[in-house]
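Trainee: pasted the sequence and its predicted model underneath.
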Amino acid sequence: MTENIRLAVVVGSVREGRFGPVVAAWFADRARRRPELSVDVVDLADTGLDEAFAERVGLADALVVVTPEYNHSFPGPLKTAIDATSGQLRDKPVGFVAYGGMSGGLRAVEQLRPVLAELHAVGLRDTVSFHGAAGAFDAGGRPREESEKEAAAAVLLDALVWWARTLRRARDEHAVGSPT
């Protein structure tokens, strides 16, 4: 039996009236159903954008960033938090759950990918996306197209578990930049 994978689900918006906590709660619930995952929801509005954020993600084996799309990109506070890390994201897989208007937040994800690649994080291809997010969920916080979104979350979580195990093993055997 291998050690549980520590997954940080990052709520990437701090705006008043934000929808991110609804999306993050839904996804974190899906992740908690996986016995191999230990889930930590890291809400930037509560955690802050500095060393506290870096410490929490540093403890994780994998991340999922829950991000809205603001002006064809991701929120500035999320960039500030990512910039506060110093090696904590290196060689860790990062998945994305995006939400927004017509694009479903996918333009924000495309802006995040090169930022995370620069930090040597491994951005996953599979993404969960909610178009017209406020209308995509019912009053109980469940997606209206639940079976489709459940399937997308399962694909993302499968990939995240595989990458987290693979990269953890690689880090344990030989971290990048360490002597051979």
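Mentor: Structure's in. What do you need?
Trainee: use CA for all of it now, contacts and neighbours both
Mentor: OK.
Trainee: quick one: contacts for the nearest residue to residue 153 once chain neighbours are set aside?
Mentor: Using CA to CA, 6 or more residues apart in numbering and skipping residues adjacent in sequence, the residue nearest residue 153 is residue 128, 6.1 Å away. Residue 128 makes contacts with 96-98, 149, 152-153, 156, as judged by CA atoms under 8 Å, 6 or more residues apart in numbering.
Trainee: put this next to the first one:
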Amino acid sequence: MNDKLRLAMIYGSTREGRFCDIVADWTAAQIARRDEFDLDRIDPALLDLPDRHGRHGTPDLVNLQQRIWRADAFVVVTPEYNHGYPAALKFVIDSVQGHWQAKPVAFVSYGGRSGGLRAVEQLRQVFSELHAVTVRDSVIFPMAWNRFGDNGLPHDAEASAAAGAGMLAQLAWWAHALRQARAGWPYPAS
């Protein structure tokens, strides 16, 4: 039996030429340093999702729902657009409904001066409503396009890696605790 935590990393941006790929690749490399995670990259730009919510979903939407249901934990890699998070990310979150319950969520954000913190604070409220648990520590990249070199690595590689390690340690703790709790008794969502 595989005791690894199933960690879904969700891309927040679907824009052409997006910076999200660089930040997501860095995040995936940080996750790969830890043996307890089995990573599933969920990129809405690569999925055939419907234009609006409805009763019937595309095969990719059904697959997305199953992937979220199987996940033990999540890392959301999100930019901040106009002081908020992207619409494509909101569509993904709302398309899944109850599969977020009693699971932890961590954030890696990027953007202008705030580094995506306003988007993360809004996402914390959304995930709370879905009965998910957000971990306290996150990784932020203010002025992200100036923070990464041509090699795809942050100029402050050690400090960024330390922030990522702290966030992932919290995420792993919550993921283990909540997986054990979900196995012991069903979560009583309203």
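Mentor: The structure has been received and is ready for your questions. Since we're looking at a predicted model, the values are computed, not measured.
Trainee: you'd agree the residue nearest to residue 153 of the first structure is in a strand?
Mentor: Yes - for residue 128 of the first structure, which was evaluated using DSSP: H, G, I helix; E, B strand; the rest coil, the result is membership in a strand.
Trainee: map it across to the second structure for me.
Mentor: Residue 128 of the first structure maps onto residue 139 in the second structure, with residues paired by TM-score structural alignment.
Trainee: next one: residue 104 of the first structure
Mentor: When the second structure is aligned by TM-score structural alignment, the residue opposite residue 104 of the first structure is residue 115.
Trainee: surely its match touches residue 145?
Mentor: No - counting by CA atoms under 8 Å, no contact exists between residue 115 of the second structure and residue 145, whose distance comes to 10.6 Å.
Trainee: and residue 64 of the second structure, what does it touch?
Mentor: Residues in contact with residue 64 of the second structure, defined by CA under 8 Å, 6+ apart, are 42, 96.
Trainee: and it? What does it align with in the first structure?
Mentor: So residue 64 of the second structure corresponds to residue 53, using TM-score structural alignment.
Trainee: quick one on the thing from earlier: any idea how far residue 77 of the first structure is from the residue nearest to residue 153 of the first structure?
Mentor: Separation of residue 128 of the first structure from residue 77 of the first structure (CA to CA, to the nearest Å) stands at 21 Å.
Trainee: can you give me the strands in the first structure?
Mentor: Assigned by DSSP state E, the first structure shows strands spanning 5-11, 37-43, 62-68, 93-100, 122-131.
Trainee: any chance of TSV for these, columns distance to residue 26 of the first structure?
Mentor: Listed next are those as TSV, based on distance: least, CA to CA, whole Å:
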stretch	distance to residue 26 of the first structure
strand 5-11	11
strand 37-43	11
strand 62-68	11
strand 93-100	10
strand 122-131	11
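Trainee: between those, which gets nearest to residue 140 of the first structure?
Mentor: Nearest to residue 140 of the first structure among the strands of the first structure is strand 122-131; the distance by CA to CA comes to 16.0 Å.
Trainee: quick one: the closest one to the second structure mean distance?
Mentor: Comparison of strand 122-131 of the first structure with the second structure after fitting gives an average deviation of 0.5 Å (mean CA distance after the TM-score superposition for the first structure).
Trainee: and the residue nearest the centre of the first structure?
Mentor: In the first structure, the C-alpha nearest the mean C-alpha coordinate belongs to residue 64, at 1.5 Å (CA atoms, centre = their mean).
Trainee: alignment lookup: that residue to the second structure.
Mentor: With TM-score structural alignment as the criterion, the equivalent of residue 64 of the first structure in the second structure is residue 75.
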